[in-house]
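> Starting from these lines, generate the structure:
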Amino acid sequence: MTAVDVARGVSRLLLRHDYVALCEVPLGNGRRADLMAVDARGRIIIVEIKCSRADLLGDGKWRDYLDYCDRFFWAVPQGFDLSPFETEAFSPDFAGLIVADRYDAAIAREAAETSVPAPRRKAATLDFARRAARRLLGLTDPECESLG
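You can find the predicted model right below:
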């Protein structure tokens, strides 16, 4: 299973919870979230997708996402060894866990809720909306990228 499959399943789960997700969203600190989702109230979820144990254990950047979301989740494919998520290194106190396939996903552990500061939330939400609109425009008019 690939990260694209996991992203699809997680996006479906989030949509059922009134969150709309985008893949590969750059953040203000130079990092790129695998998935970022926003709900109608402006709450932000970031999901970091891991498809291999080596990728998970080598990830030292995930804490850089925490200042840009109200909730943070790991997402892994079905059959993934979940034991690393029980260690302090991957903070079960606040990081949630989602298990997914390409058709659906389930929350294995809820994420703690924090609050993104209002100015950062506004900037992230506007960037999210503009990025989504640009991607949609690119589908209907592939030449538009050369105009902007």
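
> CA atoms for contacts and neighbours, from now on please.
Will do.

> pretty sure W62 contacts E48?
Yes: contact status for W62 versus E48: in contact at 7.5 Å, counting by CA atoms under 8 Å.

> how about this one, so we can line them up?
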Amino acid sequence: MDDTSRLQPGQRLQRGVARFLRDLGHASLLEFVPAPGLRVDVISISPKGEIWIVECKSCRADFTGDRKWQGYLEWSDRYYWACDTAFPAELLPEDTGMMLGDAYGAEIVRESPLTPLAGARRNRLTRDIARTAALRLQTAIDPMGVLQSGPGGR
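This is a model prediction of the structure:
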């Protein structure tokens, strides 16, 4: 049995969303920075190459305090909110997607409209997602290697 008690509510949602997306064939990355000043909770690449962003909201204050979410729309083909069943869903904009979830999974309860990214932005974003994922994996495998080589692998 895994222990999720050490995770914050938003982290539990992130985990469940990432599991759900993996079941759909997506490759997900948590806490990704698509542009300076922005950090999305979950970004994924679908089997078709679509970029999805999912923002996880654990309570009303978490949502009302988020002033940057509209800036995320230009970095995805589909945009979703993820919350649990206790969240006041009427707060979420109706022109965005919605997922319900917990630490173990999620489901889409409102489909996100498709707003395709421009080709150049998609290419750059896909490359940045791949580089970030590869560097995180390398750091997990060899944490001391980061200290030895420094930024840029010197």
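
> Same drill for W62 and E48 of structure 1, tell me which one is more crowded.
In terms of neighbours (other CA atoms under 10 Å), E48 is the more surrounded of W62 of structure 1 and E48; the figures are 22 against 15.

> What is the aligned counterpart of that one in structure 2?
Matched across to structure 2, E48 of structure 1 falls on E55, judged by TM-score structural alignment.

> which residues does its match contact?
E55 of structure 2 makes contacts with 40-42, 69, 80-82, as judged by CA atoms under 8 Å, 6 or more residues apart in numbering.

> Tell me who's in contact with F32 of structure 2.
If you count contacts by CA under 8 Å, 6+ apart, F32 of structure 2 has them with 39-43, 129.

> hmm, try it at 6 Å
39-40 (CA atoms under 6 Å, 6 or more residues apart in numbering).

> ok, it to P47 of structure 2 distance?
Shown here: F32 of structure 2 relative to P47 of structure 2, a distance of 19 Å by CA to CA, to the nearest Å.

> For structure 1, which segments count as helices?
In order along the chain, structure 1 carries the following helices (DSSP state H): 3-16, 53-57, 118-140.

> Out of these, which is closest to R109 of structure 1?
Comparison of the helices of structure 1 against R109 of structure 1 by CA to CA identifies helix 3-16 as nearest, at 13.7 Å.
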